[in-house]
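[1] sequence plus predicted model, see below.
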Amino acid sequence: MSALTLSNHSSITAIPADTWDGLGDGNPFTTHRFLRALEDSGSVGRGTGWQPLHVTLEEDGQVVAAAPLYAKSHSQGEYIFDHAWAEAYTRAGGSYYPKLQAAVPFTPVTGARLLTRAPAMRQSLLAGMTRLAERGGASGVHVTFCTEAEAQAGGEIGFLPRVTQQFHWLNRGYGSYDDFLSALSSRKRKELRKERARAQAFGGTIRHLTGDDLKPHHWDAFWAFYQDTGSRKWGRPYLTRAFFDCLHQTMRDDILLVLAERDGQPVAGALNFLGPDAIYGRYWGCVEDHPFLHFELCYHQAIDMAIARGLSRVEAGAQGEHKLARGYEPVATHSLHWVADEGFLRALADYLDRERGAMGAEIEALADFTPFRKG
């Protein structure tokens, strides 16, 4: 077997875009252009607590695997919560930070994190990251929102799998929104029709913008929406204004902006990313409050577009049990965790064993609250 060489890179620009993207599956968030937009805009890097440390694995001089990796000095912007672990680690006399995070910053979207065309390379990549953590004094390695296959591969070499859950809308071959409604109970169909009618009567129009239809002034409007939502949820938005300019330059064909306008002025918007087989809802905001407009722009319009494009699902981001009533179903999401301290690793393994059982029961219970006809 040829020797494998692991390298780390302080910027995604050190890796050719075609090399990186050739290892991926088309998920927009792990593309070279998305990760570069984060770096070029200053959303990650110096002073943010997300220091790029991307890794590549070479065989015979060819890159055969890679992962988006960051040295973290906090646990913000991850959506797989380990704050209690950090507190316990500190109480035990250790330093939880820095840690290494194989993830897409600020993006709770499922997908491959161990990018390769050869699944056998996943474990080599993970093992290389543990060695990197040990050499650099990091407490451990965390791989968040990875695929189930990656979670299984990591579990076989000592990483601890964690199961959490999100709400996704699943396209079961619907030809129209009415086809989707026909799968729901009569009461739920009526409720959603009334909700959509009320939302669409806000006094304006709803537009879908993608590609060259997106103009700089649309990003000005969305920045105002994003700041409003960010200030209420996080205190300070994670992304910079320059990030959206980068999206316009390099990713506007990957974007679907659902914009509500009244009297010719944008009043609310939902930003989605388009993948090969999914729509990913990411950000929402408004400068005017209108009943049910949030649900219309974020959830119903995304379903409309997924059906029109023949996509298999809509991933609507983290949390939010209100999505159940709109036909979004609970699904398991996966992550991997490894810490260098053997005692803490054993304690964490016990905790995660119990948590997985509880999470499975929660997903099963939530499924009973979907609006679909029973039986």
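    Here it is on my side, so go on.

[2] C-alpha only now, for contacts and for neighbours.
    Noted.

[3] give me the contacts around stretch 190-205.
    Around stretch 190-205, the neighbours that count as contacts under C-alpha atoms under 8 Å, 6 or more residues apart in numbering are Ile206, Ala260, Glu261, Arg262, Asp263, His290, Pro291, Phe292, Leu293, Glu296, His300, Arg326.

[4] okay, one more to line up with it:
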Amino acid sequence: MGRLEFQSSFKNINQKEWNDLTKSNPFLRLEFFQSLEASKSIGEGTGWHPFPAIVIDQGSLVGASPIFLKEHSYGEYVFDWSWAEAYQKYGKNYYPKIASCIPFTPATGSRIFGLDLSIKKNIVVQIEELAYENKMSSSHILFCNESEKDIFGDPKWMLREGVQFKWFNKNYNNFAEFLSQLSHDKRKKIKQERKKIHDLGLKIKKIKGPEISESDLDFFYACYCNTYQDHHSHPYLTRIFFSLIKESMPENLLLILAYEGDHPVAASFFIYDDKNLYGRYWGSKSFYPGLHFELSYYQGQEFCIENRIVSFEGGAQGEHKLARGFEPFNTFSFHRIFDEKFELAIKDFLRREKTGIDQYTNELNERAPYKTELNI
């Protein structure tokens, strides 16, 4: 089965072995985690302490999971603030906690990796024991695949579901063919929004990773910071992070810029592989009607069609994505709470939440943007 170790950093892990084991989406590449750490986007002072699990057998990596010791719940997108408040109300500490996840990234994918099921199950057991033995409140596996439920041997791991939105490229030859599949109202709305951009005289440029310049990143990062400031918050990622991933994984990056004349005015940043496009960050220097939808959704959909990419995840939340061709899908996370009284209370909370999620998903499906016999 091999020897399991918890590391205090991602920097000394064998890059090729980690990537060969975790190759399910680009966020799981070791370069991504190493760039977060080297740029000080995670680590000391951030509340995100790297603690990756690795399993070594005969000198080779046979199991792994991106683990973090968390001092808060920022940047997770599975919201457990009310759980933390309940702990505090009763004089208990919710933090630190353990989370297997991708920082600041609500992208679904595997979180526990191993050459066989026994290795994966052992990693889960060790994550649980690490938290329990160190008197932590809980362990969490966030945005994992539903299929991973088989590795949670202890029934005390509680499943939590959420809803996100994904666009599927149904072998469209062009954007017009995609529009032709939408209901009349949705099709009309998108055409109107795109016409606004045309009438403003804005030009759009898609730039793949190898062609992205440092000045492009400077402009993008200023836009990225503006978005956080507009929401009275602070950016999680440092400027150097984007330079580091441009250097280490350029084939996975896409930057889309909008220009007024020769001057850039807005930017969207994406990460992708040959199957999936992930919308990540957006920002602008000033307001232009419809530009957010153009750069964050329509240009991404066009990129998928042009490059035969199967799906486009638009990021956390955003019911407005439904009107732009995205469809709802469920997300899955697993949670282990060690205090029995809180475990029972949270289990009841999740049961009631699940009822609401199911109802919400049904309502969204009833408002599907695609043609039916009733809405052609």
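    That came in fine, so what should we check first? Computed from a prediction, not measured in an experiment: that's the story for all the values here.

[5] in strands, which of the contacts of stretch 190-205 of the first structure fall?
    Among the contacts of stretch 190-205 of the first structure, DSSP state E puts Ile206, Ala260, Glu261, Arg262 in strands.

[6] circling back to that earlier point, and the buried ones among the contacts of stretch 190-205 of the first structure, selectable in ChimeraX?
    Restricted to buried positions by 16 or more other C-alpha atoms under 10 Å, the ChimeraX selection for the contacts of stretch 190-205 of the first structure reads:
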select :206,260,261,290,292,293,296,300,326
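
[7] now flag whichever of the contacts of stretch 190-205 of the first structure is closest to Ala86 of the first structure.
    Arg326 (35.8 Å; C-alpha to C-alpha).

[8] which residues touch the aligned partner of the closest one in the second structure?
    Mapped onto the second structure by TM-score structural alignment, Arg326 of the first structure lines up with Arg324. Applying C-alpha under 8 Å, 6+ apart to Arg324 of the second structure gives the contacts Lys186, Ile190, Tyr297, Pro369.

[9] tally of neighbours for the alignment partner in the first structure of the third one?
    Aligned counterpart of Tyr297 of the second structure in the first structure: Tyr299 (TM-score structural alignment). Tyr299 of the first structure has 21 neighbours, counted by other C-alpha atoms under 10 Å.

[10] hmm, which of the contacts of Arg324 of the second structure are common to the first structure?
    Contacts conserved in the first structure for these, counting by both residues aligned by TM-score structural alignment, their matches' C-alpha atoms under 8 Å: Ile190, Tyr297, Pro369.

[11] show me the strands in the stretch 251-376 of the second structure, by range?
    Along the stretch 251-376 of the second structure, counting by DSSP state E, counting those that start in this stretch, strands occupy 253-260, 263-272, 276-284, 311-313, 327-337.

[12] to Ile141 of the second structure, which of those strands lies closest?
    Going by C-alpha to C-alpha, the one of these nearest Ile141 of the second structure is strand 327-337, 5.1 Å.

[13] average offset between the closest one and the first structure?
    Mean deviation of strand 327-337 of the second structure relative to the first structure after superposition (mean C-alpha distance after the TM-score superposition for the first structure): 0.7 Å.

[14] output the contacting helices and strands for that strand.
    strand 138-144, strand 158-168, helix 340-366 (3 or more C-alpha pairs under 8 Å, 6 or more residues apart in numbering; DSSP states H and E).

[15] and the ones you listed, which is most packed in?
    Comparing these by mean neighbour count (mean count of other C-alpha atoms under 10 Å), strand 138-144 ranks first with a mean of 24.

[16] chain center to that strand: distance?
    With C-alpha atoms, centre = their mean, to the nearest Å as the basis, strand 138-144 of the second structure stands 13 Å off its chain's centre.

[17] mean deviation of that strand from the first structure?
    Mean for strand 138-144 of the second structure is 0.8 Å (mean C-alpha distance after the TM-score superposition for the first structure).

[18] which residues sit against that strand?
    The contact list for strand 138-144 of the second structure (C-alpha under 8 Å, 6+ apart) reads 76, 78, 94, 97-101, 106-111, 127-128, 131-132, 331-338.

[19] and the residue in the second structure that Trp338 of the first structure lines up against, what does it touch?
    Per TM-score structural alignment, the equivalent position to Trp338 of the first structure in the second structure is Arg336. Arg336 of the second structure sits next to Glu128, Ser138, Ser139, His140, Lys156, Trp157, Met158, Glu343 when contact means C-alpha under 8 Å, 6+ apart.

[20] if we can go back for a sec, now, the most widely separated pair of the contacts of stretch 190-205 of the first structure?
    Farthest pair in the contacts of stretch 190-205 of the first structure, by C-alpha to C-alpha: Asp263 and Arg326, 28.6 Å.

[21] that'll do, ta.
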